[in-house]
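S.K.: need coordinates for the following:
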Amino acid sequence: MSSENMLAVHFDKPGGPENLYLKEVAKPRPGEGEVLLKVAASALNRADLIQRQGQYDPPPGASSILGLEASGHIAELGPACQGHWKIGDPAMVLLPGGGQAQYVTAPEEFLMPIPAGLTLFQAAAIPEAWLTAFQLLHLLGNVQAGDSVLIHAGSSGVGTAAIQLARMAGAIPLVTAGSQHKLQMAEKLGAAAGFNYKEEDFSEATLKFTKGAGVNLILDCIGGSFWEKNVNCLALDGHWILYGLMGGTDVSGPLFSKLIFKRGSLITTMLRSRDKKYKQRLVEAFTKQILPHFSTESPQRLLPVLDRVYPVTAIQQAHAYMESNKNVGKIVLELPQ
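M.R.: Below is the predicted model:
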């Protein structure tokens, strides 16, 4: 392979994991204010699965290669970089795409230093999941000490991050998940209670836990199939934040009348399609407020949860495993060096 090329995850047509393979493509060049990162690891996200299925196009101008987060070392600085980074520095980065390749470019403001004591695999599991959880709780949910927070998919990458961040904010995290093993893992991370949505009505269990008051904040990546139970266990003046549609898009029934009765706020959000300025502010706030707590010296240490690491050559197996919904925490891909 020439030095102008690299290996990247690719698919020729939308469909199942069997369509994925590694392809030799042109190595990107950093533009003005951008850096080139030599990728050591990249984590999988649901967005990768949906894009592979042909249902989620990258934002305009973004790479069509999968991968919304990565870690590695800086290989090149583009023109007009501000001097925060040097060649060889380890870094992790939030991306609109392109992470599942040997090299990726990004605005220098989207990069974050890797906290002391973390591996490159752990670092790759932070940007998309933890910035999403931080955005949901703090920027959109305005979480306060004493608030109760219901986190759906509590054992996912975003879920495991949200549990820890809610605890750090002095809030009370409650979670839903589909197995006892996942609920136990969530409780180890600090969830005050967990409900198996396959075996019980989580809204009734939530109301019981909160002594009928309901939760102040719901972090919802499920959507359609959970709407009625969400409104049922939302506290008066509560915030329900929708950031995914794993449970479908259709709503049938009196959503608005139930929501207005609770004076509830329904907020929808996506991080990938946000503009550069928003992401820059988000990365800056997270780097200042949260990143120091990942360090081994922090008394309130935060930890990314890794389920397993696959070599990128096993990309089909990694996607199939994520689709099986068995993972607790993040699935990470190791790129050849």
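
S.K.: C-alpha from now on. contacts and neighbour counts both.
M.R.: Noted.

S.K.: which strands and helices sit next to the top helix by length along the chain?
M.R.: Secondary structure of the chain per DSSP state H: the longest helix is helix 276-289. The contact analysis (3 or more CA pairs under 8 Å, 6 or more residues apart in numbering; DSSP states H and E) places helix 276-289 against strand 111-113, helix 127-134.

S.K.: ok, which of those comes nearest residue 248?
M.R.: Proximity to residue 248, assessed across these by CA to CA, is greatest for helix 127-134 (20.3 Å).

S.K.: which strands and helices lie in contact with that closest one?
M.R.: strand 69-77, strand 90-94, helix 157-168, helix 276-289.

S.K.: next, format these as CSV and append distance to residue 10 and mean neighbour count.
M.R.: Below are these laid out as CSV (distance: least, CA to CA, whole Å; neighbours: other CA atoms under 10 Å):
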stretch, distance to residue 10, mean neighbour count
strand 69-77, 17, 25
strand 90-94, 20, 27
helix 157-168, 23, 26
helix 276-289, 26, 15
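
S.K.: so what's residue 32 up against?
M.R.: If you count contacts by CA atoms under 8 Å, 6 or more residues apart in numbering, residue 32 has them with 78, 79, 80, 81.

S.K.: roughly how far apart are the first one and residue 29?
M.R.: Put plainly, it is residue 78. 8 Å (CA to CA, to the nearest Å).

S.K.: center of this protein - which residue?
M.R.: For the chain, the residue sitting closest to the mean C-alpha position, by CA atoms, centre = their mean, is residue 129 at 2.2 Å.

S.K.: tell me how far that residue lies from residue 82.
M.R.: According to CA to CA, residue 129 and residue 82 sit 27 Å apart.

S.K.: cool, residue 44 as well?
M.R.: Taking CA to CA as the measure, residue 44 falls 30 Å from residue 82.

S.K.: residue 325 too?
M.R.: The gap separating residue 325 from residue 82 is 42 Å, by CA to CA.

S.K.: one more, for comparison:
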Amino acid sequence: MATLPQEMSYVAHGAGGGPEVLALARGPVPEPKADELLIRVLAAGVNRPDVAQRGGSYPPPPGASPVLGLEVAGEVVACGAGTGRFRVGERVCALANGGGYAEYCVAPEAQCLPIPEGLDTLRAAALPETYFTVWANLFGHGRLRAGETVLVHGGTSGIGVTAIQLAEAFGATVLATAGSADKVEACRRFGAKAAFNYREQDFVAEVKNFTGGRGLDVVLDMVGAPYFARNLQCLGLDGRLVMIAFLGGTTAEKVDLRPIMVRRITVTGSTMRPRTTAQKGEIARALEEQVWPLLRQGRCLPPVHATFPLSRAAEAHALMESSTHIGKIVLTVAE
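M.R.: Have a look, this model is predicted:
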């Protein structure tokens, strides 16, 4: 086994701020603790939580790396005590607790998955954060089942594309919202039966028309307060509203809550990062059993909108904040 370097390059975000604060820095290569793997990072996914952490509103949990980055793909180069599934030299993708924007990253072995056959590391790096989040929220908390109808907001985001593809693959009818004609068409290409431009269409009216007034079974929402009342209006009997982000704000005022009681609506949501390693490991096992076979068949693959080298992470974040992308943004770290 080759000797590992003592130092590595990583993306620092200083005291926080706009994308311009991101810059390459040098620091020590992390050492894997018990039950962790050290991964030589080949590619790292860019996600909204990274943007929030850079801005100071999403701090890492105790003990996690302060470096940005929650998903990586690469090669195992060292194994901590108590590991056993993966060996040095194997390629994996991982949901990290932090530290992904770097040449080396540690991740609990339970949160690592083999890269599906046929996928390169670029696409593999686009898997963990969104697929863990969608599986846990849409199919876990949202209890989406075959034959049901779901509305996915932000249909061309990384989360949105994943949700559309997986929901369709598991037999649900999918509706989506997006902010332009091109994005609406992209939602349809990914598997949505109908998609609505929220800038020009009233998605509540469109949903009621599509469902013949019955309403939806599930809504997956990342907008938050501005959509809360309208989401309730979209849901039918025993509907479930699953909230995974608050891009439009957290405080909803003057909301009629009666539909929750009258139609037995469940309002739920979650974040991924605070979950325990054991909880994330359960999600990883479910993904490997239920979703990885689809990926090996070339189905439900994450579309990569743009790639940037690690040194241009600021540009990747600026693109993320522009919301002009369709699919994932990925940092390339090594060959």
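
S.K.: which ones are touching the residue nearest to residue 225 of the second structure when sequence neighbours are not counted?
M.R.: Leaving out its chain neighbours, the residue that sits closest to residue 225 of the second structure by CA to CA, 6 or more residues apart in numbering is residue 252, at 4.5 Å. For residue 252 of the second structure, the contact set (CA under 8 Å, 6+ apart) comprises 225, 226, 228.

S.K.: hang on, the earlier thing: quick check: angle from the longest helix of the first structure to helix 127-134?
M.R.: Angle of helix 276-289 of the first structure versus helix 127-134, following axes from the mean of the first three to the mean of the last three CA atoms, to 10 degrees, is 80 degrees.

S.K.: hey, which of the helices and strands packed on helix 276-289 of the first structure is tucked in deepest?
M.R.: Each of those was scored by mean neighbour count; the highest is helix 127-134, a mean of 23, by mean count of other CA atoms under 10 Å.

S.K.: contacts for that one, please.
M.R.: Helix 127-134 of the first structure is contacted from outside by 68-70, 92-95, 157-159, 161-162, 165, 271, 282-283, 286, using CA under 8 Å, 6+ apart.

S.K.: again, 6 Å this time
M.R.: If you take CA atoms under 6 Å, 6 or more residues apart in numbering as the criterion, helix 127-134 of the first structure is touched by 69, 94, 157, 158, 161, 162.

S.K.: just give me the match in the second structure for the first one.
M.R.: Translated: residue 69 of the first structure. Superposed on the second structure with TM-score structural alignment, residue 69 of the first structure falls opposite residue 71.

S.K.: wait, what's in contact with the nearest residue to that match once chain neighbours are set aside?
M.R.: The spatially closest residue to residue 71 of the second structure, leaving aside those adjacent along the chain, is residue 95, at 4.8 Å (CA to CA, 6+ apart). Applying CA under 6 Å, 6+ apart, one finds that residue 95 of the second structure lies in contact with 70, 71, 111, 128.

S.K.: show me where the stretch 201-337 of the first structure has strands.
M.R.: Residue ranges of the strands in the stretch 201-337 of the first structure, as given by DSSP state E, counting those that start in this stretch, are 215-220, 234-242, 265-268, 306-311, 330-334.

S.K.: let me have the ones you listed in CSV, extended by mean neighbour count.
M.R.: Formatted as CSV, the strands of the stretch 201-337 of the first structure follow (neighbours: other CA atoms under 10 Å):
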stretch, mean neighbour count
strand 215-220, 26
strand 234-242, 22
strand 265-268, 14
strand 306-311, 16
strand 330-334, 26
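
S.K.: so which of the ones you listed comes closest to residue 33 of the first structure?
M.R.: Minimum separation from residue 33 of the first structure across these (CA to CA) falls at strand 330-334, 26.9 Å.

S.K.: contacts for that closest one next, please.
M.R.: The contact list for strand 330-334 of the first structure (CA under 6 Å, 6+ apart) reads 41, 42, 43, 44, 157, 306, 307, 308, 309, 310, 311, 312.

S.K.: now do that strand: which range of the second structure does it align onto?
M.R.: Counting by TM-score structural alignment, strand 330-334 of the first structure falls onto residues 328-332 of the second structure.

S.K.: average offset between the matching stretch and the first structure?
M.R.: Here the mean offset of stretch 328-332 of the second structure against the first structure after fitting is 0.3 Å, by mean CA distance after the TM-score superposition for the first structure.

S.K.: quick one, helices of the second structure?
M.R.: Assigned by DSSP H, the second structure shows helices spanning 48-55, 121-124, 128-134, 158-169, 181-190, 203-210, 225-234, 258-262, 277-290, 292-296, 313-322.
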